[in-house]
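Engineer: this one's structure only:
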C-alpha cells in the first residue's frame, strides 16, 4: 500500500501545485489552496479562531497551512490506496474533490467562472498523474498495490514518475509567489511610490519617552516587527495606479478618489498605537508606528453623511469588512486613511497602498487594510465580518498594561530589581501605573513622558533590596479619566481580554 499511498500524495500535490501557479494569472482567490484556507477560516467557530490568534499570534496562518498540509497528505494517501484497489472509483472521487474546490473558488467575492480554470486544469493533470503512478505501481491490472513485488523496470519507472511529480509540485508551489509578483508587480509598485512630505508632521519623540530599561519594547515598532493579524491568507497586491476609494451609502453625494489625488492632499503624520482585540493579557499583539495619511473626517465631509447614519462599513479588496462608529471617524481624533508607515510606503502585508488607522478602537472594527470602499450606513442595517461572529460592534480599546522586564521565571541577582514595561489606553491616555510585589501594597511606578494620548507609555519600578527566593509582581494602569485597569479575568470575546499581567521570577 505504500506505493499507492505515495501515488495519491504526489498526484494531489501535482494538482494543487500546478493549480496554484496557474492561479497567479487569475484572481487572488483562484488558487484552490487559498480558497480552501479562506473557507476554513470563515467557517471556524469564533472560539477556535480566537484560540489560534491568541496562541500563535502572527504565525496563525502558517499553522493553518501546516495543518492543511498534514490533513491533505493523509487524505491523499487514502485516495491513493483506493486508486490501487478501485482505480475508477478513485478517479470519480478525485474529480468530485475537484468540483468541491471549484465551488470553493466560486464562493470567493473576487472570483468568476474564468477563475476556475486553474482548478480544472490542475485536477486533470493530477488525475493523469494518479493514473500513471498507480498503473506503474501495480504489476498487473488485476492486482492490488504491493501484493506482488514490482519488476526492477517497473520499480524504476515508479520512482521516476514519483520523483518527477514531486519536483513539479514543489517547483510550482515555490514559484507561485514569484509568478504573482512578476504578474502584479506589487513589490516594485511599493518601491516606486513616492510619498510627499507631510503638511502636518508628527510631534518629535523626546528621549524621555523611553524609560531607558533594556528589554522594554521600543516606543516605535519597526515595520518588520509590527504585528499582523487579518483574514487574508494571501496578501492582496494592489497596483496604486489602479487603486480607488469609493465613498457611498447614506451620503449627499458619492465620492471617488484615486491615489494621485490622495497624495496631492495635505497629508498628516501621527504616532498611533494599534492593538489587536485578541491580544492576551501581557501579550505582544500591539505596536506603535508613525502613520502618514489624510484625515478620514475630511474625506467623509466631501460626501456629506446623512443625519441618520451612525456607522461606516469599510471593505478590503479581498472582501473583508469592518464596522466603525461614524463618530470615531468624524470627531477630532487623528483617524487616517494611511499611505505611509514609519517614513515608508505601507508594506504590502500592512495594507499597501492604503488602509485605515483609527486611534482608540480595536483593529477588527477600524483598521481595514487594502481598503477600497467606505459605505456610510447604520449599525441596524449592516454588519461586518467579526461582528457577524459575535464580537462587539463598537470595540473601544480597554486600558491595559504589560511587564516586559524581567521575563517570567527569570532568575536575577539579589539587590535592586528593575521592573518595567508599557501601558496603553488609546485616545484616553495613561495617568498612572502601579506595581504590586508579592501581594503587598500597590506602589506607583515611574512613567516615561507621554507623547500622545493615542500612544502607549513606558514605565519602570525598582523593587529595592530583593531577597533571595521566589517573587511575583502584578501591574495595573489608570487612565487620564480615572478608570483603573480591572483585575477581573475575561476572555477576548466579545471585546478584548481583561485582567492584570503577573509574572513570577527568582532572586538568588
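Structural biologist: Received it, and whenever you're ready, just let me know what you need. All figures in this text were calculated on a predicted structure; none of them were measured in a lab.
Engineer: going forward, measure contacts between C-alpha atoms and count neighbours the same way
Structural biologist: Will do.
Engineer: what's the burial count for the residue lying closest to residue 456 once chain neighbours are set aside?
Structural biologist: Sequence neighbours aside, residue 424 is the residue nearest to residue 456 in space, at 4.4 Å (criterion: C-alpha to C-alpha, 6 or more residues apart in numbering). By other C-alpha atoms under 10 Å, 29 other residues sit near residue 424.
Engineer: one more structure, for comparison:
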C-alpha cells in the first residue's frame, strides 16, 4: 500500500496556514486593520523588495499591485505551512514549534516597530485556531492511514464496515472545508478592513473653505467628445493610486500638523486649523507616476485645493546652501524635491482638496503635496507631515536609495485611446478613420501632436483647448482612404520648448519609461 502520510501531513500544514491567516484577518477586520498579519508582513516586505521586482509588479498588476502582494503572501505562507506540516511526519514537536513561530512572526515585527501587545490579538487567535486545525487533521489522517495499514496486514484491505474509505473521505472533506473557510475569512477580513477604512475616511472629512483663488471655468473646447477618449478631468474614484502603503494611514485631521525644519532660519509648524484659515488656491494639475508604461493609465488630471508651498517655505527662510526638500509621509515614506521647484511660480500646493471635496484617504487625507512637472516619486507625498530643507548631497529619499533618479522631471508623452487595441473599426460617413488620445508635458505644455498610420507620413492632430500648461490635452486626427485590413497607429508629442517625445524604448528605472505608443486595429 502506498504511504500517503507525507501528503496528509503536507495538506494539514497548508490548511493550518490558511486557517491561521483567515482567522487572524477576520479578527483584525473587526478589531484593528493595522494588526492584520498580512498587512504587517506586507509593510515589512515592501521596503526589502528589489526595485526591479516592484517595477515589474506595477507593470503587470497596475493599481492592483497590493492585492497581488497579499495573494502572494498567502500562497508563500501556504507553501511554508506545507513544508512545516511535512516535518511533522517524523518530528511532531518541531512542526508545532515552527507553526507557532510562523504565526507569531507578525507579532514580533509589530512590537519591534512600536505596536502594542493588544494588537497581537488577531495573530495569536489565528495561531490557536491554525494549530487546532493541524492537530485535528493529522490525527484524523494519521489514524486513517494506520488503520488502513493494519487492515492490509491482516489481508483485509477494505474493512467490513468501510472504516478506511470513510476516514479518507472525512479527511479530504475536512481539508476542503477548512481551506474554503480560511480563504473566505481572508477575503472577509480584507473587505472589512476596506469598509472600516472608507467609514473612517467619511467620518474624518473636513469642511473645506471656499478658495480665495478659484480655477478658471473649463472651456467647452477642452473636451473633444469622442467615445473611448479619457475625460479631460479624471473622476476621483478613477484616479490612479500608487504608493508604498498596503493600507493608507488613518490620520486625524484635528491633530495633524506639518513641520518645516532643517536648513532654515526659523522652524515652522502649521496645524490643519491654521492651514484652512489661509487663502487657499484652486489649480488644475495632472499627476503622472514614473512607473507608467508607454501608453499606460497611471496618469490623471484633477482640481486641487491647497496653499502654495513656496509661501510656507518663505516663512521658514531656507538657507542659501540648501537645494532640496525632503518630504515625509505619516507612514515613513520620503520624497526628495528640488527646492527651486517648490519656490518658483508654479502651482506647487500643500493640498487638502481634490475635485471639490476633501482629499480621500487613498489620496493623502488630510494633506499631500501636488507639484506640477515632476513625477510623483519625487514630489507627490501623501499624508505629508514634514518638510525638511536640506541638500541632495546630505539626504536620500525612499526611491533614491533604490536606484531611481533624484529630480524626476516629467517627460513629454502621449498615448492612443481611440481606437482600442485589436478592435474592428469602420470608416465614418465621410470615409474617415478617427484616432484620438491624450498628451502631456506638465509645466511646459503640449505644442503639437503628430500621428501616423503604419509607416506613412506624420499628420498634425487637432488639439483640445489647453486648461493650463500643467494639465494634459486631448487630441484627434482623421485619416482618409484607409484600406481594409490590420493597421498600426502611432502618436508622438512635442512640448512648447520644442522637445519631441523620445522614440527610443527604455524602462522606467531610473527616470521614466520612453517610447512611442502604438495601437493595432483592423479596418473592415
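Structural biologist: Alright, I've got the coordinates. Predicted, not measured: the structure shown is a model, and the values here were computed from it.
Engineer: mind checking the TM-score on these two?
Structural biologist: The TM-score (TM-score structural alignment, normalised by the length of structure 1) is 0.90; 504 aligned residues with a C-alpha RMSD of 2.9 Å.
Engineer: returning to what we had before: what do we get in structure 2 for the residue nearest to residue 456 of structure 1?
Structural biologist: Matched by TM-score structural alignment, residue 424 of structure 1 corresponds to residue 440 in structure 2.
Engineer: hang on, the earlier thing: so who does the residue nearest to residue 456 of structure 1 touch?
Structural biologist: 399, 400, 401, 430, 455, 456, 457 (C-alpha atoms under 8 Å, 6 or more residues apart in numbering).
Engineer: closest to residue 271 of structure 1 out of those residues?
Structural biologist: residue 455 (6.7 Å; C-alpha to C-alpha).
Engineer: pretty sure that closest one is in a helix, no?
Structural biologist: No: according to DSSP: H, G, I helix; E, B strand; the rest coil, residue 455 of structure 1 belongs to no helix; its state is coil.
Engineer: please report how far it lies from residue 283 of structure 1.
Structural biologist: 17 Å (C-alpha to C-alpha, to the nearest Å).
Engineer: settle it for me: which of these two has more neighbours?
Structural biologist: Legend: neighbour count by other C-alpha under 10 Å for residue 455 of structure 1 and residue 283, higher for residue 455 (28 against 17).
Engineer: gap between the residue nearest to the more buried one when sequence neighbours are not counted and residue 432 of structure 1?
Structural biologist: Distances taken as C-alpha to C-alpha, 6+ apart place residue 273 nearest to residue 455 of structure 1, at 4.7 Å, with adjacent residues excluded. Distance, residue 273 of structure 1 to residue 432 of structure 1, by C-alpha to C-alpha: 18 Å.
Engineer: of those two, who's got more company?
Structural biologist: In terms of neighbours (other C-alpha under 10 Å), residue 273 is the more surrounded of residue 273 of structure 1 and residue 432; the figures are 28 against 19.
Engineer: next up, the contacts around whatever residue of structure 2 lines up with that one.
Structural biologist: In structure 2, the residue equivalent to residue 273 of structure 1 is residue 286, according to TM-score structural alignment. Residues in contact with residue 286 of structure 2 (C-alpha under 8 Å, 6+ apart) are 299, 300, 301, 302, 372, 442, 470, 471, 472.
Engineer: let's go with 10 Å and repeat that
Structural biologist: Shown in contact with residue 286 of structure 2 (C-alpha atoms under 10 Å, 6 or more residues apart in numbering): 232-234, 299-304, 370-373, 440-443, 468-473.
Engineer: wait, a strand at it?
Structural biologist: Yes: membership of residue 286 of structure 2 in a strand is supported by three-state DSSP.
Engineer: what does residue 277 of structure 2 align to in structure 1?
Structural biologist: Per TM-score structural alignment, residue 277 of structure 2 is aligned with residue 264.
Engineer: surely that match meets residue 196?
Structural biologist: Yes: using C-alpha atoms under 10 Å, residue 264 of structure 1 makes contact with residue 196 at a distance of 7.9 Å.
Engineer: compare the two and say which is more crowded by neighbours.
Structural biologist: Neighbour count, other C-alpha under 10 Å: between residue 264 of structure 1 and residue 196, residue 196 has more, with 13 against 10.
Engineer: can you find the partner of that one in structure 2?
Structural biologist: Under the alignment (TM-score structural alignment), residue 196 of structure 1 maps onto residue 209 of structure 2.
Engineer: remind me what the host helix or strand of residue 447 of structure 2 packs against, helices and strands.
Structural biologist: Using DSSP states H and E, residue 447 of structure 2 sits in strand 446-453. Packed against strand 446-453 of structure 2 by the contact rule (3 or more C-alpha pairs under 10 Å, 6 or more residues apart in numbering; DSSP states H and E) you find strand 413-418, strand 432-440, strand 459-460, strand 462-463, strand 473-480, strand 485-495, strand 517-523.
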